[in-house]
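Trainee: the following block contains a protein sequence and its predicted model.
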Amino acid sequence: MPLPHLDHTFDYGIPDALDGVAQPGVRVKVRFAGTDRDGYLIARTPGTNHTGTLAPLRKVVSPLPVLTPDILELARTVARRYAGTSTDVLRLAIPPRHATAEKAVLAQPEVAPERVPAPPAAVAAPSAAHGAAGTGPTTGRASPPEPAAAVGQEPLPDPTGAQVLLGPDRLAHWADYPGGAAFLRRIGAGESPRAAWCALPGRDELAGTEHPHWALATAVAVLAARAGRRDAIVCVPDARDVATVGAALDALQVEHVVLTAEQGASARYRRFVRALTGRTHVVIGTRSAAFAPLPNLGLVVCWDDGDDLLAEPRAPYPHTREVLVQRADMAGAAALVGGFARTPEAQLLVADGWARSLQADRAVVRARTPRVIAPGEADLAREGDGGRARIPATASALARRALARGPVLVQVPRAGYLPVVACARCRTPARCGHCHGPLRLDRPDAPPQCRWCGRHATAWACGACGATAVRAMRTGAGRTAEELGRAFPGVPVTVSGRDGGVQDRVPGSPRLVVATPGAEPPADGGYAAALLLDAALVSNRPELSAGVESLRRWLRAAALVRSSGDGGEVMILGQGAPVPVQALVRWDPVGHAGRELGERQDLAFPPLVRLATLTGGSAALASMMRHLRLPADAEVLGPVPVEDQAGMKEAGDEEILRTLVRIDRRAGDDLSVALAQAQAVRSARKEPGVVRVRVDPDQLW
């Protein structure tokens, strides 16, 4: 049941006719409040504490136990962590049943079970290279076991009949990372090392085909888990990354399935059942893959954990990284949290001793990365009028030089043509006359259009001065491509993003590629150069993670550029915030994450504290606060009005307010329990209004 006060189990009797198939984990139909409801059979007991007559199970929908004890424990843990209900988590974890797909999978011959050696016990004294801190009072996370003997070079049998070999040629993909080969050997030996990985840019060759280095290194880590006869989960932000990892696994001949929420009902459920029944041992996908019911989990991988696509938009809003961390703890599995950048959350795993930092030496980083140029105000002032342009003369000259050698990437923070416009005379932001939303221009010959209600402002006039003309306040990818086409006549211009569609790849011939963050297509042979425009727009936003997110976007784009030895250059423009810009110039995401974590420690910001936002109408929020029994050291901030209330209809005509509650992270579970209990009280009393509770949200306002 989705209601918070009904988030517990109920007792039902098992009729004799269903005794054989009514086993723990199966889907059932039960009568609840006069209506047939779907449910899962959790356990069978000989008796009950219920004083009356038990209602019988109405039906066993399928004899397949889709809810395993591990996934049930994970669902309850995630629900407790995010102040949600187990029902909401199970809705994310278990796809709806598709009877035809289930029968098709079960009709296939079963795979002979593997003989999995027991993981070696942890030694008492940590070694110098792989020492593990014990479970501390700040995290409660289990420490990874210590190293045992390395994996031998002999082939190990795979249930599919293929031969898995973890030899020197495979370990070479991790040779640039001190401790990388030992990390793989420990995974193959059945141990559970955990690492926060800063991946190098570039591409590696395997069997005559090039693959992104990060994808091939990830595939080798999965291969190590399979060498140890254990299962693996790889979670990435989007479908393009899924395809990239899938191609790397295919190159290593590692059988796998793709599991994403965007698949059709039949395809998703078929892959889910294959994982559940042991017919596959490697699952890659987006958020939903984090709950894949692999029975012998040995490795979890979260790539680019700072991408907001890994934050679930549905209640209770869990983050994929945290789900995988919980799974690694529960299953005693190895973990790899990687990306070109490093988030404060991943750095905290290192600071707590839960994971080890896995990064290349500075000499290797300098050799593998492009040269990054960040012209300052004094540099641009020397150019005169050309230095004040959005793309100054220095950047144009760099692009012209690079176009002689290959394609040039131009990253633009905003999609569209002119996403924000203002009065041409007084520069007052242009607003819709109907809903007061911001206006935009989609084409040079089109009237302004509201970004909220979609109405065209054909007769718009400035409310401050009466002028009817508008000017650009923000320039999108479409207008940028138009300007570059005029500045570089004869050079093809490709747009990749929301409006023109995301391109999978671009050829290595000279061309300009204008892309929004996350939509940058790889180029054959790499880009000769890249221009990162409007740096201040992303790095100076009044948001907690503005610096972290801007560096992540820049590094991901710069990683597509050739190395400095091959002439690759990156220029960042727009006077971005100095800290992330300098971290980009030095290619030092670890130092930036450490600095960010230290500042958040001083300011009592997440992830150093557990923070929750409560959003709703004034009456509903007031009732929530009355029922909330917070721990003594919890701090309440607000309520304050929500700045952007468009589309938030929970409170009807009431003003939408938001309250922040923060507490020391060691007491974070106490806060989550208190929030869940308050929600349950409001639900049981049927109090009107909705209060949206988010624990550790990605946005605070």
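Mentor: Cool, got the structure.
Trainee: going forward, measure contacts between C-alpha atoms and count neighbours the same way
Mentor: OK.
Trainee: so how far is stretch 354-364 off the chain centroid?
Mentor: Relative to the chain's own centre, stretch 354-364 is displaced by 21 Å; criterion: CA atoms, centre = their mean, to the nearest Å.
Trainee: and the end-to-end length of that stretch?
Mentor: End-to-end distance for stretch 354-364, by CA to CA, to the nearest Å: 26 Å.
Trainee: again with stretch 248-262
Mentor: 22 Å.
Trainee: can you pull the buried residues of it?
Mentor: For stretch 248-262, the neighbour count (16 or more other CA atoms under 10 Å) marks Ala248, Leu249, Ala251, Leu252, Val254, His256, Val257, Val258, Leu259, Thr260 as buried.
Trainee: of those residues, closest to Gln23?
Mentor: Closest approach to Gln23 among those (CA to CA): Leu259, at 26.3 Å.
Trainee: for the nearest residue to that closest one once chain neighbours are set aside, give me its contacts.
Mentor: Nearest non-adjacent residue to Leu259, counting by CA to CA, 6 or more residues apart in numbering: Gly285, 4.8 Å away. For Gly285, the contact set (CA atoms under 8 Å, 6 or more residues apart in numbering) comprises Val234, Cys235, Val236, Asp238, Ala239, Val242, Val258, Leu259, Thr260.
Trainee: these two touch, right, Leu310 and Thr320?
Mentor: Yes - in terms of CA atoms under 8 Å, Leu310 counts as a neighbour of Thr320; the distance is 5.5 Å.
Trainee: out of the two, which sits in the busier spot?
Mentor: Set Leu310 next to Thr320 and count neighbours by other CA atoms under 10 Å: Thr320 wins out with 26 against 23.
Trainee: which members of the contacts of Gly285 are positioned in strands?
Mentor: Using DSSP state E, the subset of the contacts of Gly285 located in strands is Val234, Cys235, Val258, Leu259.
Trainee: okay, one more to line up with it:
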Amino acid sequence: MSLPVARVLIDSPLPQLDRLFDYAIPREFDALAQPGVRVKVPLRSAGRVVEGFLVERAVAEEGGRPLSEIEDVVSSVPVLTPDLYRLVRRVADRAAGSAADILRLAIPKRMVRAEKVWLASETPEAPRIDETVRQWARMRLSGFPGLDEAMRADARITLDAPPHPVRLPAGDDIGAWAELLAALAIDTLARGRTAVVVVPDHRDRAQIEEALAGRVPLAAVVRHDAAQSSPARYAAYLRTLAEAPCIVVGNRSAVYAPARDLGLVAIWDDGDPLLGEPLSPGVHARDAALLRQELEGGALVFAGHTRTTDVERLVAVGWVRDLPARRRVGARVVLSATREGESRGTRVPSTAYAAAREALAHGPVLVQVSRPGYAPVLVCAECRHPARCRHCAGPLHARGPGTVPVCTWCGRSAHAWRCSECDSDRVRMASSGSERTADELGRAFPGTRVIVADGDHPVLRVDDRPALVVATRGGEPIARGGYRAVILLDGDRMLMADDLRIGESCLRWWSNAAALAAPGAPVHLVGVTGAVARALATWTQPAYARAELADRLPLRMPPTVRVAALSGARRSVDTALRKLREDVPELDADAILGPVDGEDGARALVRFDYARGARVAESLRASVVSDAVSGRRPPRGKGQVRRNTLRVRVDVPDLEL
């Protein structure tokens, strides 16, 4: 006689529990205990009841080993679909992580009231798209020859978005890129399939939603965003479980939305760090989308104003297809430098001043700066030594002219400050933030509105009246009709950051700001020369990405190779590296960098080719589990508990030890 068995994935952060456990299904739960539901099960080793997901049902012959029984079925709603579990398992294995960690990101917490409302509501119907809207979508997509055929063939493609704003029928302006992605989603929905659009933040999501408004039924657009309230987020997740297709728009976790008959996954601006998951196992939305497209099919689109080296590598190996636009459009970029007679340290050259003055006669002007605040960095006026707090040694900054310096770490005011090097009591500003730049430009252009847009002063939109909009990178508001001029300041300071990808990042910041300019409006890049400046001036971002790849290849730097970071106790790191050498003996002699001892333990990096990724991840994951098991509580009187210290993160973006 066979007995029903539930195979359960336990919701636990312990790596040794990242597998399916068998539990007997009591008779009273036989109808409710179906694959995908939440259940409560006993954990014998811990002596407590934990939650988990019933992944699949099996049968066991009577007389076999006894199994613990399911304690309860939390909900009858199957929130974990088979496709989602396969994706989560594949993503976790690739990243040497736990499936439970990814499921916490993919599936929101259960909200009882939202679930009851969903169960009581009618089943959503397939949305109807008007023929005029279909024609509009096809017209927008016609600017890329071969795009329609690639979409229907479920291809992987990359697009360079048009760099200019467009006017919606409702009167608001959005980026042309938002209309492009909206057209892709509408075309997919019109063919009866679901589209998932993943964007970095709420500003981008709002533009997509505005492009869809009035063209797609409101109920067919599902917001999938961590910023939502818990009931709203859970209700949106339940909607994606329905058979009726929809358009899912959200941040990085939306890539896991369990849509039926997936027809499109579109990633906007994959170089934005907000698309990288900070929580373990730290899988980028781009990598999760690639794995999902491989498992479920559907088209995969990477779009942006720039091209990351990660996507360009995929283009080079033929895994992603580059689809150029029928008509190449770029911003009108001017490389502004100081003229003869001007000081080399002049922050805004006369050419940029003249362009701003001329543009202010017609509308707003955008000025991009590197940092918020008034004076982000203070130094000694005599010896130029960085001004530090006497209590915590944190850097000092000024909140305004004539104000007492304040520590950015502990918040204490630095009254009667004196330099530790030369005993001077005077400070000077080493850099200018958004507020100080606004003061300077306000004096240079008296009578002109000055608007500050940064983290402390968020601004989403500005009108078409003359104004100087001083914004930090990524915080630029959208101007009605586009900016009449864009001034990009502090470029040389941005490029000095200690970051392997700083050139890519600067090109992305500047390109996104340039895309807010009105067609034909000048974009002045101040004080920057070299390959990054040339790529912006000629609007050849993919060529810059190719050159970066060529430079990194002989140095074996990501993304030409994958990099895993190990950290923890020195003994644990050494053991993991030794096991890795045994499991993957063909690793290069210089594949392992470190270990290097630090305050928090040892740290090492492992460089490996993509073809060896599965074996490296499997070995590292086994080491994490082994370290966790060896750290369990020993028998009484046999010593102290040794906590699990080994941590592994795969696909780190740089080689910083």
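Mentor: Here it is on my side, so go on. From a predicted model like this one, the values you see are computed outputs, not experimental measurements.
Trainee: so which residues make contact with stretch 383-398 of the second structure?
Mentor: 374-380, 404-410, 412, 414, 419, 421-422, 427.
Trainee: on that earlier part again, which residues do Leu310 and Thr320 of the first structure both contact?
Mentor: Common neighbours of Leu310 of the first structure and Thr320 (CA under 8 Å, 6+ apart) are Arg287.
Trainee: need the next SSE after the helix or strand harbouring Val5 of the second structure, C-terminal direction.
Mentor: Assigned by DSSP states H and E, Val5 of the second structure falls within strand 2-10. Next in sequence after strand 2-10 of the second structure, counting helices and strands by DSSP H and E, comes strand 20-24.
Trainee: what's the mean distance for that following strand versus the first structure?
Mentor: By mean CA distance after the TM-score superposition for the first structure, the fitted strand 20-24 of the second structure averages 0.7 Å away from its aligned residues in the first structure.
Trainee: just tell me the aligned range of that strand in the first structure.
Mentor: On the basis of TM-score structural alignment, strand 20-24 of the second structure is assigned to residues 9-13 in the first structure.
Trainee: please apply the same query to stretch 289-307 of the second structure.
Mentor: Counting by TM-score structural alignment, stretch 289-307 of the second structure pairs with residues 324-342 of the first structure.
Trainee: buried residues of the matching stretch, list them for me.
Mentor: Those would be 324-329, 332-342, for stretch 324-342 of the first structure by 16+ other CA under 10 Å.
Trainee: stretch 18-28 of the first structure now?
Mentor: Ala22, Gln23, Pro24, Gly25, Val26, Arg27, Val28.
Trainee: measure the corresponding residue of the second structure for Leu252 of the first structure to Val265 of the second structure for me?
Mentor: Under the alignment (TM-score structural alignment), Leu252 of the first structure pairs with Arg215 in the second structure. Separation of Arg215 of the second structure from Val265 of the second structure (CA to CA) stands at 20 Å.
Trainee: same check on Leu335 of the second structure?
Mentor: From Leu335 of the second structure to Val265 of the second structure the distance is 37 Å (CA to CA).
Trainee: so those two - more neighbours on which side?
Mentor: Here Leu335 of the second structure and Val265 are compared on neighbour count by other CA under 10 Å; more neighbours surround Val265, at 28 against 18.
Trainee: what number of residues lie near Leu555 of the second structure?
Mentor: Using other CA under 10 Å: Leu555 of the second structure sits among 10 other residues.
Trainee: map it across to the first structure for me.
Mentor: So Leu555 of the second structure corresponds to Leu603, using TM-score structural alignment.
Trainee: again with Ile502 of the second structure
Mentor: By TM-score structural alignment, Ile502 of the second structure lines up with Ala546 in the first structure.
Trainee: map Gly192 of the second structure across to the first structure for me.
Mentor: Aligned partner of Gly192 of the second structure by TM-score structural alignment: Arg229.
Trainee: you'd agree that match is in a helix?
Mentor: No - with DSSP: H, G, I helix; E, B strand; the rest coil as the criterion, Arg229 of the first structure is coil rather than part of a helix.
Trainee: could you check how far it is from Ile71 of the first structure?
Mentor: Distance from Arg229 of the first structure to Ile71 of the first structure, counting by CA to CA: 21 Å.
Trainee: now Leu398 of the first structure. Nearest residue, chain neighbours left out?
Mentor: Using CA to CA, 6+ apart, the closest residue to Leu398 of the first structure is Ala529 (7.8 Å).
Trainee: brain fart, Glu549 of the first structure
Mentor: In space, Glu549 of the first structure is closest to Gly306, 7.1 Å off (CA to CA, 6+ apart).
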